[in-house]
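Q: from the sequence below, what's the structure:
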Amino acid sequence: MRLVRFGAPGEEKPGLIDDEHVLRDLSHEIDDIAGSVLSRDGLAHLASLDPKSLPKADPSHRLGPPVGRIGHFLGIGRNYAEHAKETGAETPTQPLLFSKAPSAIGGPHDDIIMPKDATKLDYEAEIAIVIGEEALYVSEAEAMDHVAGFCLCNDVTERTFQKDRGGQFIKGKSSPGFGPLGPWLVTKDRIEDPQAFDIWLNVNGEPRQKGTSADMIFSFATLVSHISHFMKLMPGDVITTGTPAGVGAGMNPPRFLQVGDIVTLGASGLGEQRLVVVERKS
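A: A predicted model of the protein is given here:
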């Protein structure tokens, strides 16, 4: 299934995209794509529905993030071999885990807001894992049993905040608009091989990133298992899992985003995003 949330920010309704690419309204079946709806039983119920029996929704609606009530919004640093090389840093021996503020989350076509005092705004096309079942001390072999599905993410980052302002990466990862998700959540059963996603990102039509999740240092299963040994993962938690080479900070000279830039990105089977960098209004 391709699950979506549509409507104004904070007022999104649950829906799905059927096989004919029609937006269907799920709000008479569930209150949101969140919590227990993402469990095996919850997704099985949605899969049992005849999409054509669901009301059509106006396709002009804004698409919001495809998951609601997200608790943990986690990221993994330097998890693609080629990206690790371009940073000039050592290849990690364990996943580099950081947090992004849930308030950074937005929809796939929402604006990227230039933060106050930002000078090095960067992009990172990524695949995000959405947790469906509680996970604590799970093995790699059972890790994917706890995953509801996958969605596209742009792990927007302000590099000065991330690296030069002290503390942890969260400072450079959490401004409003720094976590666009979607357009849809694709349930795990629709993904034949999660380690074979093709990923790309363009800035103003210029190709910047092109890679595959086969280049990941730590697999999706490894990440879920590893993180579950430090915290209990809950349904609706999102883990964005690293980016291919080609980020602005890795170019020579570096090329960072400016107000007015248009960032487009996508991944095979997970749809596309189109994001415009805008000035902060206040």
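Q: okay, CA-based contacts and neighbour counts for the rest of this
A: Fine.
Q: mind listing the helices for the stretch 151-282 of the chain?
A: For the stretch 151-282 of the chain, applying DSSP state H, counting those that start in this stretch gives helices covering 159-164, 170-173, 220-228.
Q: repeat that for the stretch 1-150 of the chain.
A: Counting by DSSP H, counting those that start in this stretch, the helices of the stretch 1-150 of the chain are 40-48, 81-87, 140-143.
Q: is it possible to get those out as TSV so that each row also shows mean neighbour count and distance to Gly211?
A: Putting these into TSV (neighbours: other C-alpha atoms under 10 Å; distance: least, C-alpha to C-alpha, whole Å) gives the following:
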stretch	mean neighbour count	distance to Gly211
helix 40-48	14	30
helix 81-87	18	9
helix 140-143	15	24
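Q: for Ser175, give its distance to Leu185.
A: Distance of Ser175 to Leu185, computed by C-alpha to C-alpha, to the nearest Å: 23 Å.
Q: ok, the two, which is more surrounded?
A: Leu185 (27 against 23; other C-alpha atoms under 10 Å).
Q: right, and the more buried one touches Gly64 too?
A: No. Using C-alpha atoms under 8 Å, Leu185 is not in contact with Gly64, being 11.1 Å away.
Q: let's compare: structure for the following, please.
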Amino acid sequence: MSALARIATFTAGGKTRYGAITDTGAIDLSGRHGGQWPTLREVIEAGALRRLAEEAAGLPVDFGLSDIAYEIPVPMPEKIICVGVNFPDRNEEYKDGQAAPSNPSLFIRFPRSFVGHGANLVRPPESPQLDYEGEIVIVIGKGGRRISEAAALDHIAALSLCNEGTIRDWVRHAKFNVTQGKNFDRTGSIGPWLVPFTGEAQIADIKLQTRVNGEVRQSDRTSRMIFSFRKIIAYISTFTTLVPGDVIVTGTPTGAGARFDPPIWLKPGDVIEVEADGIGILRNGVVDE
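A: Below is the predicted model of the structure:
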């Protein structure tokens, strides 16, 4: 993966910044462009993500990798919309005899429910049932309403990764909602960085894998998704206006901890890695609150 294609939000020297991540360190692009674009949200809105990536090619590293702490790549996005049950085997896990639905299941997450790459997920005292879900993230670059499937990919700015951590028993606290179990503070992660979107070939058949302590738990390919990236964008934009910086989390393969017998919940000391071709590895530990 090209070092030029990794744009992150990070904290260094007591200040939150954005820049390019190379194999040896971070190039502080916010120090050069922060007056014009204070965060990556404004960079994305200006359509300047790839320009910054190209500019970074000739610049020296400002911080070593050990001197930065990753934040979620898009700070305070207007919307984080998650797709549920988007792989064939995942639908079968529900054992309800129902065919895959004709439209995607959706729910909302709040920004503070996520941490960045390298930070610990936090298991709350209310439940031990912290689970992992490795997913691919698309970040909207060009806003729109009622976007056609044919035009949908023109609205993607970048890709990233998500561990859509879930408190399982809290998604069953009421009759038909999952909001509570999906939004405990710091139970999920997004990152490490944004990879600028270059076209359909980049996302057509990505291998997505989740490992816990080195053991492969989830593995599938985007070519097998029930709802394509085009369909997801078109469907969501039917009812809400998508804006630059919106984050869409596109669904997880089979193999989450809840589906084992007995279930295998995440515990302090575990290390979860979500990896996807051409994007990278999102790695997090686990601690108790």
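Q: can you calculate the TM-score here?
A: Here the TM-score for the pair of chains, by TM-score structural alignment, normalised by the length of structure 1, is 0.91; 279 aligned residues with a C-alpha RMSD of 2.2 Å.
Q: distance-wise, check the residue of structure 1 positioned farthest from its centre relative to Ala214 of structure 1.
A: Distance from the centre of structure 1 peaks at Ser53, with 29.7 Å (C-alpha atoms, centre = their mean). Counting by C-alpha to C-alpha, the gap from Ser53 of structure 1 to Ala214 of structure 1 is 38 Å.
Q: now the helices of the stretch 1-150 of structure 1 as JSON lines including distance to Ala104 of structure 1?
A: As requested, these are arranged in JSON lines below (distance: least, C-alpha to C-alpha, whole Å):
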{"stretch": "helix 40-48", "distance to Ala104 of structure 1": "26"}
{"stretch": "helix 81-87", "distance to Ala104 of structure 1": "23"}
{"stretch": "helix 140-143", "distance to Ala104 of structure 1": "27"}
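Q: so which of these is nearest Gly260 of structure 1?
A: helix 81-87 (25.9 Å; C-alpha to C-alpha).
Q: so who does the corresponding residue of structure 1 for Ala152 of structure 2 touch?
A: In structure 1, the residue paired with Ala152 of structure 2 according to TM-score structural alignment is Ala143. Neighbour list for Ala143 of structure 1: Ala135, Ala221, Thr222, Val224, Ser225 [criterion: C-alpha atoms under 8 Å, 6 or more residues apart in numbering].
Q: can we see that at 7 Å?
A: Ala221, Val224, Ser225 (C-alpha atoms under 7 Å, 6 or more residues apart in numbering).
Q: also Met1 of structure 1?
A: Met1 of structure 1 neighbours (C-alpha under 7 Å, 6+ apart): Val186, Thr187, Arg190.
Q: from those residues, which land in strands?
A: Taking DSSP state E, the ones among the contacts of Met1 of structure 1 that sit in strands are Val186, Thr187.
Q: closest to Asn202 of structure 1 out of the contacts of Met1 of structure 1?
A: Using C-alpha to C-alpha, the contacts of Met1 of structure 1 come closest to Asn202 of structure 1 at Val186, 22.5 Å.
Q: now do the strands in the stretch 51-200 of structure 1.
A: 73-77, 96-99, 105-106, 112-113, 121-122, 125-131, 147-154, 157-158, 179-180, 185-187, 198-203 (DSSP state E, counting those that start in this stretch).
Q: burial of the closest residue in space to Thr241 of structure 1 that isn't next to it in sequence, as a residue count?
A: Once flanking residues are discounted, Thr241 of structure 1 sits nearest to Ile76: 5.1 Å by C-alpha to C-alpha, 6 or more residues apart in numbering. When neighbours are counted by other C-alpha under 10 Å, Ile76 of structure 1 registers 20.
Q: cool, Ser225 of structure 1 as well?
A: Neighbour tally, Ser225 of structure 1, other C-alpha under 10 Å: 23.
Q: aligned against structure 2, show me the partner of it.
A: Checking TM-score structural alignment: Ser225 of structure 1 goes with Ala234.
Q: just Pro244 of structure 1 next, same as before
A: Using TM-score structural alignment, the partner of Pro244 of structure 1 in structure 2 is Pro253.
Q: any idea how far that match lies from Ile136 of structure 2?
A: Counting by C-alpha to C-alpha, the separation of Pro253 of structure 2 from Ile136 of structure 2 is 11 Å.
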